[in-house]
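In: Pasted the sequence and its predicted model underneath.
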Amino acid sequence: MRALAATDPYIFRYKWHFLGGVLFVALSTLLAIFPAQIVRYSFDLVGEGIDLYHLFAGTRAQEGVYSLFGRSVLFYGLLIVTMALLRGIFLFFMRQTLIVMSRLIENDQKNEIFQHYQSLPLSFYRRHNTGDLMSRISEDVGRVRMYMGPAIMYFLQLVLLFLLIVPLMLMVNVKLTLYTLLPLPVLSVSIFYVNNLIERKSDEIQRSLAAMTTFVQEAFSGIRVLKSFVREDDSHQQFIRASDNYREKTLSLNFVNSLFFPLILFLIGISTIVTVWVGGQEVIRGTITTGSIAEFLIYVNLLTWPVTALGWTSSLVQRAEASQARINEFMNQKTDIVSRQNISQEIQGDIVFDHVSFTYPDTGIQALRDVSFRIRPGQTLAVIGNTGSGKSTIAALLCRLYDVTAGGIKVDSVDVRDFSLNSLREQIGYVPQDVFLFSDSIRNNINFGLDHPTEERMQQAAHDANVYDNIIRFPEGFDTKLGERGITLSGGQKQRVSIARALVKEPKILILDDSLSAVDTNTENAILNSLQRIMHNRTSLIISHRVSSVKLADEILVLDDGQIVQHGTHEALMQQEDGLYRALYERQLQSEEA
């Protein structure tokens, strides 16, 4: 239960729901017990009334006995019905407090986990896959909810029923009480093991369903590749195997469920038979009345479901504990990307990398080695190099998606670690190498970084990214809905929409991380011409492996294996015959000519 201690603040937050639930559990339990005693009085009254009726046969008193008997039975009957109605009302409020409390806690926990996920650094997402993250915010939270709601509710019912019913039963007859309660522990233990078996098989079904769903999602997302390689039949066979596996596990669970309810009914039947058999013997001996047998039968039925639920709730608690431990594992992870001084100020764009080295914490790969450079306000710096040379790492460090391993980065003479994260990132327009568009309209994708977007800014950004003409050709224009990850658009169009998304913010610092790799030369030149106007008096960082994308920059850095090997203008670097920049330029020029 140590892991579940993390749920205590939620119970305190909704203490009135919890206390109200305890009250309604107690009231509904009392109203379930009282009718059993009334039934005993009624049974005894019927027996005594029949005896008196026959005793006064042929006299005037017989009619009085009959009238009194009728009124008493009617009174007891109305009393039982009234109590049943009141119990139904209290049961309704019991669920409206405890079960609603569990749903509110589930909602709060999901919101807090999602918010916490967003606060964690990129290194966390490199270590954990998306499926695991989603499992903890959906399945694990759902299991904790079952503990916070049904498990607590049924456990409270069981405790109150035992505390109230067992003493009443012992007061009537100790022997009958012991025999009546004897099968109940067996019932609880049986339910516990059978329920664990059901839960285990349910987990297998969930994993099988998740695997099948993932396979279908990948097949449809990669339908172009599937068709171009003519693998439809092979894909269909794989789906058949996954579907058959799911069917077998489902049938296996159905078999266990088929045994579950007969087992419950069998053990309940044994308790009833024992009660009638032993109770009948006690009636014959004269120690109890027939009304006591009826009372005991009601008590047995009242205890049966809570005792059955004890095995179920024990399993729920076990699973909730394991799930909460998994949730705590992530919730206890704290981001190390925090602001030291929380400075918020308007950025001018004077960027200094001072002997920066960086090693990725999850892989141990050193991406940058003693990198130093400066970009003055309004300047455009280009970074070029082969794949894996550390170009994108510079952009990630400037946006403070990671912190440097050694050295420092300053913006306007302020260490980026002292800036408020929101203030820093709001003033940077970042176009990442891996373009991601949401399954939403083009309009909302472009305006993603703005709280109060305007039509003019959006259209101007689309013009500047050279994607406006493409967008207005769609039947719904800017309101065109994009498919998953923007599959509706071509690779070049997705990149240009991503550029428009950065430009619409009118950022102080613009970072283009290989954002023109999917466009042709003519489109690239058109975008660069537009960007040349935009980048005027705006600090810009262009990262690319194509020389054509960087030759308009004021200065160019050439990276190789995380180190700066050349630094200068396009003309100066071209004069270095044995330099990497000229080699890249000639190689790409020959490729274009070919």
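Out: Arrived safely.
In: CA only for contacts and neighbour counts going forward, please
Out: Noted.
In: Nearest the geometric middle of the chain, what residue?
Out: Geometric centre of the chain, nearest residue: Ile137, 2.1 Å, by C-alpha atoms, centre = their mean.
In: Can you list the helices and strands that whichever strand or helix holds Gly429 packs against?
Out: Per DSSP states H and E, Gly429 falls inside strand 428-431. Here strand 428-431 touches helix 491-503, strand 509-513, going by 3 or more C-alpha pairs under 8 Å, 6 or more residues apart in numbering; DSSP states H and E.
In: Okay, strands next: where are they in this protein?
Out: Using DSSP state E, the strands of the chain run over 351-359, 366-375, 380-385, 406-411, 414-415, 428-431, 509-513, 539-544, 555-560, 563-568.
In: Can you check which of the helices and strands packed on strand 428-431 gets nearest to Glu476?
Out: helix 491-503 (15.8 Å; C-alpha to C-alpha).
In: That closest one packs against which elements?
Out: Using 3+ C-alpha pairs under 8 Å, 6+ apart: helix 491-503 touches strand 428-431, helix 442-446, helix 455-464, strand 509-513.
In: and here's the other structure:
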Amino acid sequence: MKELKHLNKYFKKYWFKLFMGILITIIARVFSLIMPSYVNKSIQAIEGFIAETITKSEARELLFGYILIIVGAALLSGLFTFLMRQTIINVSRYIEYDLKNEVFDHYQLLNLNFYKKNRIGDLMNRISEDINQVRMYGGPAIMYGIQTITLFACLIPLMFIKAPTLAAYTLLPLPILSVLIYQISKIIHKRSTKVQEFLSTLSTFTQESFSGVAVIKAYGLEPKTNAELETLAVDGKNISMDLAKVNAWFFPLMILLIGISNIFVIYIGGKQFISGEIASIGIIAEFILYVNMLTWPVAIVGWLTSIIQRAEASQKRINEFLKVEPTIKNEVAQSTAITGNIEFKDVTFTYDDTNITALNKISFNIKAGQTVAFLGKTGSGKSTILDLVARLYDVSSGKVLVDGVPVQQLNLNSLRSSIGAVPQDAFLFSDTIENNIRFGNENASLEEIVDVAKQAVVHENIEGFAKKYNTILGERGITLSGGQKQRVSIARALLKDPQIYLFDDCLSAVDTETEEEILNNLKQVSQDKTTLIVSHRVSSAKNADKIIVLENGAIIQEGTHEELNNVEGYYKELYLNQLSEKE
């Protein structure tokens, strides 16, 4: 259970609720032990009446009192059992809540390489299914475990006090059961791990299939996808059946051993009663009730073992991700003011996952309020520059400075809150258009949202929808066209009103007339803002204060539109080609 030690901090956090729950559990079990002894006394009262040692009225009076005690003890036991669930089970929900937040917060701290190496389905399964398995350990396992321990601790000594020989025979099957449970639990642990790993694989497959359903339909891949799912389903069935077959041994074995205990009680107890070693047959009835009271706790041992083994396997998978150290850390606690000066000094950057060097010793300087455009072929390193400015990655060598300070020495939250980024592949949430734009500023009014939508030239499109700004978008904004998604993303960035704008080829899906209108609006909005534009179009770059042309991670040209257009090179060639295409 070493992996489950991670939960100890949560047990300490809710120690009082947990302590009260354990105390209530013990009280509930103690009250439940009252009934068998008073059943014995009731039988003894009847035996006394039959033997004429007590009168009928005395027997009736004794029986009435015993029944009241039995009913009262049962009601109190039920009340405390209810309170027990309200404390311990609630604690397990608190732990589940905290653990999900811990995992999700850690996910947000991890850099982009982590998400390139791990599939979304697996990430989702660890924060949902795995944590649910751990919750079962933090609540039901503790509750039923305490019940079982309390019952054994109180009941077994009581049985030996009342009838040692009968108790010894009654409890004889329990050590055998313990050995069997120990052996089976080891197998359960291995198979539980396989089940959880399979669920991650299944989640990944279904998530990718649903996200890429348009591609599947377009290429007629439904039969192939169904065949793959069928294979996964068969594999999952086999893995789950392997676990179920082991779990299936528990209850039959326990019922068998409890049945043997009942036979011992009746046979040995009967012999002792006949020989006079036991004064009343009521003790046999009492012991039968004790054995049946032990049936559920003994049976639950196997279930608890299964829960703990599953939780151990799940917590191990969760810990694997929690142990991953974020490579991008906020080293500065105090907030930092950002004005927008950006400088690259001999910056080299290589992606860990592909080992591709995207930038190779590049240097440039951007003053606050300037607009700089980056052009170049695909893979030349344009988008990487924007990622380094936002500190989504740290440089391999060299320095990225903002306001003359290396980005590692700036407060990370201050840096990113001063940036409005619009990626090429615009991401929209499954929410209303209004809320998607408001993501840039949650306190913005509807008038402000409409204003930035007009600047992004998407207002008329939105007004054309039946529910206008209250239109619910599909997952990843599938309701909108590519150009509309890009313009909504631009509106979101404009609403944030940051000090630095990062536009990553965000007009690639927009026609040239709309592009020109948006660029004119952006020029007015971003007059005092530092703006970095990545594009493949000269039309998006020609009005910039500076244009930087990249090739294979190196700067090959730098200057204004007029300067670069007057010299032979990549920029002039691109400009002439695109000009002829437009004509």
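Out: Structure's in. What do you need? Everything numeric in this text was worked out from a predicted model, so none of it was measured.
In: Adding mean neighbour count and distance to Phe24 of the first structure as columns, could you present the helices and strands packed on strand 428-431 of the first structure in CSV?
Out: Below are these laid out as CSV (neighbours: other C-alpha atoms under 10 Å; distance: least, C-alpha to C-alpha, whole Å):
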stretch, mean neighbour count, distance to Phe24 of the first structure
helix 491-503, 25, 55
strand 509-513, 25, 61
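In: Looking at these, which is nearest to Gln379 of the first structure?
Out: Gln379 of the first structure lies closest to strand 509-513 among those, at 10.0 Å (C-alpha to C-alpha).
In: ok, residues contacting the closest one?
Out: When contacts are defined by C-alpha atoms under 8 Å, 6 or more residues apart in numbering, strand 509-513 of the first structure is touched by residues 349, 392, 395, 427-433, 499, 502-503, 535, 538-544.
In: quick one: which of the strands of the first structure is nearest Glu112 of the first structure?
Out: strand 428-431 (27.2 Å).
In: so the closest one aligns onto which residues of the second structure?
Out: Aligned by TM-score structural alignment, strand 428-431 of the first structure falls on residues 419-422 of the second structure.
In: on that earlier part again, distance to Leu30 of the first structure added to the strands of the first structure, as JSON lines?
Out: Output for those, formatted as JSON lines (distance: least, C-alpha to C-alpha, whole Å):
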{"stretch": "strand 351-359", "distance to Leu30 of the first structure": "66"}
{"stretch": "strand 366-375", "distance to Leu30 of the first structure": "69"}
{"stretch": "strand 380-385", "distance to Leu30 of the first structure": "77"}
{"stretch": "strand 406-411", "distance to Leu30 of the first structure": "69"}
{"stretch": "strand 414-415", "distance to Leu30 of the first structure": "67"}
{"stretch": "strand 428-431", "distance to Leu30 of the first structure": "65"}
{"stretch": "strand 509-513", "distance to Leu30 of the first structure": "70"}
{"stretch": "strand 539-544", "distance to Leu30 of the first structure": "74"}
{"stretch": "strand 555-560", "distance to Leu30 of the first structure": "79"}
{"stretch": "strand 563-568", "distance to Leu30 of the first structure": "78"}
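In: Ok, which of the ones you listed comes nearest Cys399 of the first structure?
Out: Evaluated with C-alpha to C-alpha, those place strand 428-431 nearest to Cys399 of the first structure, the distance being 7.3 Å.
In: ok, residues contacting that closest one?
Out: Strand 428-431 of the first structure has contacts (C-alpha under 8 Å, 6+ apart) with 399, 498-499, 502-503, 505-513, 515.
In: which residues in the first structure does stretch 457-465 of the second structure align to?
Out: Mapped onto the first structure using TM-score structural alignment, stretch 457-465 of the second structure spans residues 466-474.
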